[in-house]
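Asker: What follows is a predicted structure for the sequence shown.
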Amino acid sequence: MIRVSEPDFNVADEIALLEADNSQDGAVVTFTGRVRQQNDGHDVTGLFLEHYPAMTEKSLLGIVEQAKEKWRINRVSVIHRVGQLYVGDNIVFVGVTSKHRGDAFAAAEYIMDYLKVQAPFWKKETRSGQDAWVEAKTSDQQKAQQW
């Protein structure tokens, strides 16, 4: 399941969906990303995320398909919020199920790493009353290249 939307998600509900009627998988790995108060030495009060819907969903589907080719995984859930968010708000959820934990951990990390560098989201932080577009980090690019 892939969802890009403004409304918040409930982590417990998303995990329950991954586990529902799923007795074949012994591993459920999840990651939740949230808006943090500091970024690159700046105090952050908010984050605004924009995207191009058709391109974003296609990109996320491609990342999930690549993960399915690399590891033996079953269910995958990727949720990414857009719009105005504030410190502490959920931004992203990645959940992966597999028979074994190694595949689930690797696939979840891969999806998150590639989501950071390939998915077309544009982020604008509010820092002390001023807005600043957030550039992709070199460290994120390097992490994705390791795969």
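Answerer: Okay, I see it. Numbers count the residues shown, from 1 in each chain.
Asker: can we go C-alpha only for contacts and neighbour counts from here?
Answerer: Will do.
Asker: How about residue 59: what's its closest non-neighbour residue?
Answerer: Nearest non-adjacent residue to residue 59, counting by Cα to Cα, 6 or more residues apart in numbering: residue 119, 5.6 Å away.
Asker: Next one: that neighbour from residue 12, what distance?
Answerer: Separation of residue 119 from residue 12 (Cα to Cα, to the nearest Å): 25 Å.
Asker: Okay, and the most centrally placed residue in the chain sits in which element?
Answerer: Residue closest to the mean C-alpha point of the chain, counted by Cα atoms, centre = their mean, is residue 92 at 4.1 Å. Residue 92 is part of strand 90-98 when elements are defined by DSSP states H and E.
Asker: what's the nearest residue to residue 71 once chain neighbours are set aside in contact with, if anything?
Answerer: The shortest distance from residue 71 to any non-neighbouring residue, by Cα to Cα, 6+ apart, is to residue 103 (5.5 Å). Contact analysis of residue 103 by Cα atoms under 8 Å, 6 or more residues apart in numbering lists 71-73.
Asker: then this one, side by side with the first:
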Amino acid sequence: MPGRVAHARVIDAPLDVAAHLAAVEGPAVGATDVFVGTIRDHDPEATGTVVGLEYEAHPDAEGMLAALAGRIALSTGTTIAVSHRFGTLAVGDVAVVVASSAPHRREALESTRALIELIKTEVPIWKRQTDDTGSSAWVGL
């Protein structure tokens, strides 16, 4: 099964996990792996309880995300659907989804893990975290 990217998006709208799973299904698929990153209520860098995040994305972020997904898909033979959200998100909201499918589990698992790690280090998306004390700070710059 050749690698391909079903979609790679950076959007200001809620992410649909089921749509990502549907995008990577097919008759040759024996394994599907999915990562769903949600906003949590705590962080070591926060003074109090985290109440939300604001993500900002560089205009080239979607293209960079697509290129990274393509590189991983090609090297692993997987099909990938990936999206990252920007804008204001509350605790519990989905910020990122990576779905990878392959004939076998090893490639699907490796693909998802490799891509989420690259997203964190290579895609120009930044987050500002706000806590219940009213403090806010940029994280991971």
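Answerer: Arrived safely. The model shown is predicted, which means the values in this text are computed figures rather than measured ones.
Asker: Post the TM-score for the overlay when you can.
Answerer: With the length set by TM-score structural alignment, normalised by the length of structure 2, the two chains reach a TM-score of 0.88; 132 aligned residues with a Cα RMSD of 1.3 Å.
Asker: Compute the number of surrounding residues for the nearest residue to residue 43 of structure 2 once chain neighbours are set aside.
Answerer: Sequence neighbours aside, residue 50 is the residue nearest to residue 43 of structure 2 in space, at 7.1 Å (criterion: Cα to Cα, 6+ apart). Residue 50 of structure 2: 23 surrounding residues under other Cα atoms under 10 Å.
Asker: Over to residue 22 of structure 2?
Answerer: Neighbour tally, residue 22 of structure 2, other Cα under 10 Å: 12.
Asker: follow-up on the earlier one: of residue 119 and residue 12 of structure 1, which one has the most company?
Answerer: Shown here are residue 119 of structure 1 and residue 12; by other Cα under 10 Å, residue 119 has more neighbours (19 against 8).
Asker: how close does that one get to residue 81 of structure 1?
Answerer: Residue 119 of structure 1 is 12 Å from residue 81 of structure 1, by Cα to Cα.
Asker: so where do the helices sit in structure 1?
Answerer: 11-19, 53-70, 101-118, 138-145 (DSSP state H).
Asker: which outside residues touch the shortest one?
Answerer: The one in question is helix 138-145 of structure 1. 110, 113-114, 116-117.
Asker: change it to 7 Å
Answerer: If you take Cα atoms under 7 Å, 6 or more residues apart in numbering as the criterion, helix 138-145 of structure 1 is touched by 113-114, 116-117.
Asker: repeat for the first one
Answerer: By Cα under 7 Å, 6+ apart, the surrounding residues in contact with helix 11-19 of structure 1 are residue 75.
Asker: if we can go back for a sec, corresponding residue for the residue nearest to residue 59 of structure 1 in structure 2?
Answerer: Correspondence of residue 119 of structure 1 to structure 2, assessed by TM-score structural alignment: residue 123.
Asker: Same check on residue 130 of structure 1?
Answerer: Aligned partner of residue 130 of structure 1 by TM-score structural alignment: residue 135.
Asker: Next, count neighbours for that match.
Answerer: 12.
Asker: if we can go back for a sec, identify all contacting residues around the strand holding residue 92 of structure 1.
Answerer: 8, 25-35, 72-81, 104, 108.
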